[in-house]
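Asks: test case, fold it:
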Amino acid sequence: MSLRVLVVDDHPLYRDGLVTAIAAMPEIEVIGDAADGAAAVRAAKDLAPDVVVMDLHMPELNGIEATRQIVAERPATAVLVLTMLDGDDSVFAAMRAGARGYLLKGADRAEIRRALEAVAHGEVVFSSGIASRVLSFFAAGSAKSALSPFPSLTEREREILDLVARGLTNAAIAQRLVLSSKTVRNHVSNVFTKLQVAGRAEAVAQARDAGLGAP
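Replies: Just a heads-up that it's a prediction; the model follows:
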């Protein structure tokens, strides 16, 4: 029986090339493709793929949230992330959302094929560079921080992100933490950079997805 694959990426040329490459693999069938996270969730529900190849940075609904919804609705479907994003935050956010694999877009056809088959059989797969970083977290005894939200943030930055997610303004955060407004602005700017977000609303969305910002 062929492995049924859904391909999700917002770049038409890359998506078309990926569809062609995967469809040419023996015993693998591409049953559909989608250009954004919302379309991916609908397609996964309608087509029941064995594996979803998922980009992360997409319009309407990002790949992290799409992964979370697909896994919640279809636990039997494996999500294999294929992205240009190699930061620790992206990796651990994807795995917390339920992805079973994480490859970078430099992966060749053989690596993608092995990953598709592996995640379909319940294994977890990482690109080599990412795998070594994940293992180093555990080898260094940092498993707790690796599994906590946003491991690249400092404790102070995570604290400030939590307050941002609760709806506090910079001025209110400065007053609560007894910091200068300039210091808070600098911390918020650093948080946005590390989370690779364009503004406050996107940062709040990511923080709440990760469980921050609770009353």
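
Asks: going forward, measure contacts and count neighbours with C-alpha atoms only.
Replies: OK.

Asks: which SS class is the residue nearest to the spatial centre of the chain?
Replies: By CA atoms, centre = their mean, the chain has its centre lying nearest to residue 94, at 3.3 Å. Put simply, residue 94 is helix when judged by DSSP: H, G, I helix; E, B strand; the rest coil.

Asks: one more, so I can put them side by side:
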Amino acid sequence: MRTTSQCGDRGRSERPPIRVFLLDDHEVVRRGLRDLLEDEPDMTVVGEAADARQALARAPALRPHVAVLDVRLGSSADTGDHEGIDVCRELRVALPGLACLMLTSFDDDEALFDAIMAGAAGYVLKQIQGSALVTAVRTVAAGQSMLDPGATARVLARVRGPAVPVGPPELARLSPRERQILDLIGEGLTNRQIAERLYLAEKTVKNRISAILTKLKVGRRIQAAVIAERVRDREEPPGFR
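Replies: Here you go, the predicted model:
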């Protein structure tokens, strides 16, 4: 008799494997990531790179589903640059369906914010356990975000302060109902909570959010939340909060 876990493993292995691309300037780290991920029946590492130039040259032709990208590369670790985030941004232009999972040794709010605005689907520390990293790859491959509520709150806090104008070119594309939904995204509500608040079907909310992301020309829900927060800062009178 097959156990439930065996059936689950078989179900995963019968689907096309998740194609993963690796970017890290340390060979030992890349080898460890490759061994970890290729030990999973539903994953295959299709390529790797040691620097940004190699990544941008190799990844588009390999058509990965997920790119695991080191935030800081080579000497940039000393200067504080986030070259891996630039790679994320450029790869997502070439491969709009690509999910980028940022991997870093540093808990850096600035890098977190920049990664999200570059379209990253997730952001994890290198101290993460192997099983948790595998879960993170599966999560972003499924189109979900790999950010805990605390990280989301820090990103929204990052945009509070001096308002950054978000003018009519972005917002004029949205209908009044979409503006309502955008505001609720900015408050951190889930699809279900938005549906309950506005008396809509959850599927309708999901479709509306997809339209909002398209109109705002962003790829992630958290990016829309950042825009909503900036709009609120611009529109609320001083001292309102």
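
Asks: quick TM-score on the pair, please.
Replies: Put the two chains on top of each other and the TM-score (TM-score structural alignment, normalised by the length of the first structure) is 0.61; 142 aligned residues with a CA RMSD of 2.3 Å.

Asks: quick revisit: run through the residues that contact the equivalent of the residue nearest to the centre of the first structure over in the second structure.
Replies: Alignment note (TM-score structural alignment): residue 94 of the first structure maps to residue 115 of the second structure. Each residue near residue 115 of the second structure by CA atoms under 8 Å, 6 or more residues apart in numbering is listed here: 85, 88, 102, 123.

Asks: now the two most distant members of the residues you listed.
Replies: Taking CA to CA as the measure, the contacts of residue 115 of the second structure reach their widest spread between 88 and 123, a distance of 11.7 Å.

Asks: test my guess that residue 59 of the second structure contacts residue 52.
Replies: No. With contacts counted by CA atoms under 8 Å, residue 59 of the second structure stays clear of residue 52, the gap being 10.4 Å.

Asks: against the first structure, where does stretch 183-199 of the second structure fall?
Replies: Counting by TM-score structural alignment, stretch 183-199 of the second structure has no counterpart in the first structure.

Asks: ok, and what's touching that stretch?
Replies: Stretch 183-199 of the second structure has contacts (CA under 8 Å, 6+ apart) with 181, 200-202, 205-206, 221, 224-229.

Asks: please tell me how far residue 73 of the first structure sits from residue 101 of the first structure.
Replies: 18 Å (CA to CA, to the nearest Å).

Asks: between the two, which one's more packed in?
Replies: residue 101 (26 against 13; other CA atoms under 10 Å).

Asks: contacts only, for the more buried one.
Replies: Listed by CA under 8 Å, 6+ apart, the contact partners of residue 101 of the first structure are 79-81, 95, 115, 119, 124-126.

Asks: run the last query once more with 7 Å
Replies: By CA atoms under 7 Å, 6 or more residues apart in numbering, the residues touching residue 101 of the first structure are 79-81, 119, 124-126.

Asks: is it true that residue 89 of the second structure touches residue 117?
Replies: No. Between residue 89 of the second structure and residue 117 there is no contact under CA atoms under 7 Å: 8.6 Å.

Asks: helix or strand for residue 64 of the first structure, which one?
Replies: helix 63-73 (DSSP states H and E).
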